[in-house]
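In: Sequence first, predicted model second:
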Amino acid sequence: MPAVVISESGGTANGDFPAKLTKQVVVCSIIAAFGGLMFGYDIGISGGVTSMDDFLIKFFPVVYAKKHHAKENNYCKYDNQLLQLFTSSLYLAAIAASFVASIFCKKFGRKLTIQFASVFFVIGAILSTGAVNLLMLIAGRICLGAGVGFGNQAIPLFISEIAPTRYRGSLNICFQLLITVGILCANFVNYGTSRLHPYGWRVSLGGAAVPALILLIGSTVITETPTSLVERGKKDKGLSVLRKIRGVEDVEKEFQSIVQATETANQTKHSYKSLFKRSRRPQLVVSIVLQVFQQFTGINVIMFYAPVLFQTMGFASDASLLSAAVTGSINVVSTLVANFMVDRVGRKVLLIEAAFQMLIAQSVIGGIISTQLKTTNTMSPTYATIVVVLICFFVSGFAWSWGPLGWLIPSEIFPLEVRNAGFFFAVGTNMLFTFLIAQAFLTMLCHMRAGIFFFFAAWVLVMLFFAIFLLPETKGIPIDEMTERVWKKHWFWKRYFDEEEDNGKGDAKQAQTTAQEN
């Protein structure tokens, strides 16, 4: 791929550093993004597998019996805590794993952390495929969760640190793009394996090893980030790698920015303790809130349980899996929109527009289901088709906004001294609320019925106001200059820095007075 010149000398008008979009950066970003393919494949595969009769007969016979009961309540046929635990246990493991990965990532680098992620995922795929009882099945899910935790902790940081500022958004969204591709692949795999009796579900679960092996092999050729190398005392190698990935010789300004950030970071002995300082609160709050909002859009209701949801509306098993594949295709195409638009129009515009779009979709879906799907009837084909179209409309909005930007923004807003710790809180929060939604959805569907869509619509409305008033724009800002150029200038968040600066000046003045007195 030919290099694309961003700046010939001195950076761009907005303060970017001299850089080209080199083949090295593109290849490294794509390979690392295969961690997203692992994550996405699991998201897509679990919902399809839990709708397969062979899987239910072996592990959840009670659910199988409820599913085929002639008079069973449409909204409650899949309400089973153990069945939900199959999906959600991965995310509990991912929370613990991402904490370990945040420490591992800082001490041993982003590259090795990514390699560990792929190893965990391969082990999890093997255990899941060969599961002979529920305990072994859950053990496989826990290993997969460790892989997700390590991968989600390291990969967005890796891409943000190697990407030229001007292309950081587009390259980072490769991670989310591969998540959507993974979901789509899983939907088609499930559609095919649903006909392979009685072991189709094993083929589906075993397929998780494919993206993990690609990542494991590919990660041997990616480079470590210059920031991580300098952070671990390898300055000469860091400078050499920076020149290589930027494609220009004049990298001194960016290198000094990295060195300065590293020296500041080295003065911070306890990054988690430092993360709770007043001046770190804006970044921490925004990164956590984005993850909560991402899950409370209701997207994982669609992605985890799309086949189950479509069967609830009256689609046959094959038709429900195919409908899920259609929404997965929309997901991929719409994420490509984010790739092309995020560094052109910025983060806020995409988030605000999509919030309006998702609000409309959730509200109308809730209205249709509340009037057309009763306790034991089947929704008419016309209304069921309209719901599928609205779900696609909803998914498209999420895919070019809150999906990819939920990972991008937290990866670019923290200063180096708390970057790993801060991003852990983003990943951990994402996994926690993914777990809560995955564990609770089928029960919520049983009790709230169509009201569940109005529940998520209310959250989307809150998200809209947050994006308008409290989210700063980070487009085009070098990653180590965020504090000065973004947070200290935001109408609301700047107050968290003014007081600290005043205190700092006061401390300095007091120290000078004491010295003079002595």
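Out: Arrived safely.

In: use CA for all of it now, contacts and neighbours both
Out: Fine.

In: any idea what sits nearest Ala117, other than its immediate chain neighbours?
Out: Of all residues not flanking Ala117 in the chain, Gly147 sits nearest, at 4.1 Å (C-alpha to C-alpha, 6 or more residues apart in numbering).

In: How about Ile452, nearest residue that isn't a chain neighbour?
Out: Leu445 (6.4 Å).

In: Lys58: neighbour count?
Out: Lys58: 13 surrounding residues under other C-alpha atoms under 10 Å.

In: Next: Lys106.
Out: Lys106: 18 neighbours (other C-alpha under 10 Å).

In: hang on, isn't it packed against Val418?
Out: No. If you go by C-alpha atoms under 8 Å, Lys106 and Val418 don't touch, sitting 10.2 Å apart.

In: and the helix or strand harbouring Thr262, what other elements does it pack with?
Out: Using DSSP states H and E, Thr262 maps to helix 252-266. Helix 252-266 is packed against helix 226-231, with contacts defined by 3 or more C-alpha pairs under 8 Å, 6 or more residues apart in numbering; DSSP states H and E.

In: Please give the element, helix or strand, for the spatially closest residue to Phe99 that is not a sequence neighbour.
Out: Residue nearest to Phe99 in three dimensions, not counting chain neighbours: Phe424, with 6.0 Å by C-alpha to C-alpha, 6+ apart. Using DSSP H and E, Phe424 sits in helix 419-448.

In: got the buried residues for that helix?
Out: Neighbour-count burial for helix 419-448, counted by 16 or more other C-alpha atoms under 10 Å, picks out 419-446.

In: Quick check: end-to-end length of stretch 163-174?
Out: 12 Å (C-alpha to C-alpha, to the nearest Å).

In: what does stretch 487-500 give?
Out: End to end - C-alpha to C-alpha - stretch 487-500 spans 13 Å.

In: for comparison:
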Amino acid sequence: METTDDVIKMNKSYTVLISLIVALGGFLLGFDSAVISGAVKGITVYFEMTEWMLGFSVGCVIFGAMAGNLMAGPLADKFGRKKVLIVVAALFTISATWSALATGYIEFITARIIGGIGIGGAILIAPVYIAEIAPPKLRGSLVSFNQLNIVIGISVAYFSNYFLVNLEGESWRWMLGVEAIPALIYFLALFTVPRSPRWLIQKLNKVQLARKILQKIGGEEYAEITISEIQRGIAKKEKKGTLSDLFQNKYTTIMIIAFGIAFFQQITGINAIFYYAPTIFEQAGGTTDSSFLQAIVVGLTNLVFTLVAIWLIDKLGRKPLLLIGTTCMTIALVMAAVAFNNASYSFSGETLGKIDDQEMRMALSDLDGRSFEGQAALFKEVESKLTANQFLDFKRNRITNFIRINATLVLVAILLYVASFAISLGPVMWTLISEIFPSKIKGIAISVVGFFNSLISFSVTQVFPWELSNLGPTITFGIYALLSLCAILFVYKYVVETKGKTLEEVEELLIRK
């Protein structure tokens, strides 16, 4: 079958420019996701949070994203991808400004949820828009721009936090508020991009307007061939898809792939790593400054290997990247679990002297000279000597004074994990989601699957502080390793290759299967 790429010469620079502008939503998503890691200590103290309050204040942005997921698809189908993205940019701006100025816990949560709604829209609609304007041979790379911008946003957030952490006063307000600047830039830049040609034809029947946009992307031949393919697809559709349509037998393969990949992208712990990176490194005995520096290295690793994924995704393919990435993720998580499992905790006059709370120091003074293998034994002994509030403070802030661990192994494990995610589940999931759904059900399908993905992410983020304090890092990373192993098996059995195929060809392949 002759494809559009075989017969036309692409205006690649124009298509790349459009994709980069739209993918700025990914930058804001990544920045918003990671910037909270630097603010954790500040907001915990200012709002007097418990472990569960902290978990919710970090994870509530995902709670908002679930609402954004449910609304984004249908709204994008009705009003267009471009208009929804403009609203998304406005929500990011409002959220960043309000969360930085918040004076109460409820007010802070509300501002974060508004940003979450923006995330829910950006993470779904930006890849869909790019997939709909991109030629088949460029689609994987261009859709991956969204993931690239996500990781750039994460890296910039870590850098921003590092330079702002030592500001006098409430530095966490500056960390959260600086996001308003790129959000406003995104809002203005979106007015320069065209509407999706596929949406213009499918929803408004504006063939001439769509033709002008497609001609600018790839010339007259490309425009005519693409319009013909879109109209051929429309001719097969009898009515707009509904929620019940997603569970028809003919869509079984599509929904298994979509729900499965959405589940494993989050359940393997990536957002726990990004949201709590400094906390994890402090658990491994690092100082505050070194932990923020190591978080920067995590962000840069994510960025570099996302670039590798963009280079490989249309060459090597989606499924091979997923298999390589999930295998290496499993190895990395086992390494982290082993490092923490081999850690010991020792009390001495020097380490006890680092506790500035005199009452706590006196309560633990009889532990001088003792060592503990593993957190469980340590916590059992310490809990009997402290009040509930003191024990919580010990688990959060004081434990790093006593740990002896191979910190290099922890750092290497986290970097390997992030690199592996960055070449696989990170970008490939969103590429697949933008490709596999037929036009008839795309709007409702991406909303449902996006909601599910955010629900899993919220659950992981909410539970992680409790896991780290109560189960300890060994069991926590061990659980993630087991789930990552399950991801390998799922990809091998269910995921199909979509490299180099038009959206219409992907639809025919999966529905036939």
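Out: Right, received. Where do you want to start? Just so we're clear, the structure is a prediction, and the values are computed from it rather than from any experiment.

In: What range does the helix or strand that the helix holding Thr262 of the first structure is followed by cover in the second structure?
Out: Next along the chain after helix 252-266 of the first structure, taking DSSP H and E as the criterion, comes helix 271-274. Residues 242-245 of the second structure are where helix 271-274 of the first structure lands when matched by TM-score structural alignment.

In: what are the ranges of the strands in the second structure?
Out: 344-346, 371-373, 403-404 (DSSP state E).

In: now for these, which one comes closest to Gly73 of the second structure?
Out: With C-alpha to C-alpha as the measure, strand 403-404 is the member of these nearest Gly73 of the second structure (47.8 Å).

In: Quick one: average offset of the closest one versus the first structure, please.
Out: Strand 403-404 of the second structure, aligned to the first structure and superposed, deviates on average by 6.9 Å (mean C-alpha distance after the TM-score superposition for the first structure).

In: circling back: tilt between the helix holding Phe424 of the first structure and helix 252-266?
Out: 80 degrees (axes from the mean of the first three to the mean of the last three C-alpha atoms, to 10 degrees).

In: just to revisit the earlier point, highest average neighbour count across the strands of the second structure?
Out: Counting by mean count of other C-alpha atoms under 10 Å, strand 403-404 has the highest mean neighbour count of those, with a mean of 20.

In: which residues touch that one?
Out: Gln283, Ala284, Gly285, Ala343, Ser344, Tyr345, Ser346 (C-alpha atoms under 8 Å, 6 or more residues apart in numbering).

In: Kindly state which residue of the first structure is aligned to the second one.
Out: Pointing back at Ala284 of the second structure there. Aligned partner of Ala284 of the second structure by TM-score structural alignment: Met313.

In: Leaving out the residues flanking it, which one is nearest to its match?
Out: Using C-alpha to C-alpha, 6+ apart, the nearest residue to Met313 of the first structure is Met379, at 5.6 Å.

In: Quick check: the gap between the closest residue to Ser160 of the second structure other than its chain neighbours and Gly55 of the second structure.
Out: Once flanking residues are discounted, Ser160 of the second structure sits nearest to Met175: 6.8 Å by C-alpha to C-alpha, 6+ apart. Using C-alpha to C-alpha, one gets 18 Å for the distance from Met175 of the second structure to Gly55 of the second structure.

In: out of the two, which sits in the more crowded spot?
Out: Met175 (25 against 21).

In: Touching, the residue nearest to Phe99 of the first structure and Val100? I think so.
Out: No. The criterion here is C-alpha under 8 Å, and Phe424 of the first structure misses it with Val100 at 9.1 Å.

In: what's the counterpart of Gln462 of the second structure in the first structure?
Out: Per TM-score structural alignment, Gln462 of the second structure is aligned with Gln439.

In: same question, Ser141 of the second structure
Out: Aligned partner of Ser141 of the second structure by TM-score structural alignment: Ser170.

In: Near its match, how many other residues are there?
Out: Neighbour number of Ser170 of the first structure under other C-alpha under 10 Å is 23.

In: Now do the contacts for it.
Out: Ala338, Asn339, Phe340, Met341, Val342, Asp343.

In: Report the buried members of those.
Out: Ala338, Asn339, Phe340, Met341, Val342, Asp343.

In: so which of those would you say is closest to Lys253 of the first structure?
Out: Asp343 (22.4 Å).

In: how close does the alignment partner in the second structure of that closest one sit to Val308 of the second structure?
Out: Matched by TM-score structural alignment, Asp343 of the first structure corresponds to Asp314 in the second structure. Distance, Asp314 of the second structure to Val308 of the second structure, by C-alpha to C-alpha: 11 Å.

In: swap in Glu508 of the second structure?
Out: Glu508 of the second structure is 30 Å from Val308 of the second structure, by C-alpha to C-alpha.

In: now Phe264 of the second structure
Out: Phe264 of the second structure is 21 Å from Val308 of the second structure, by C-alpha to C-alpha.
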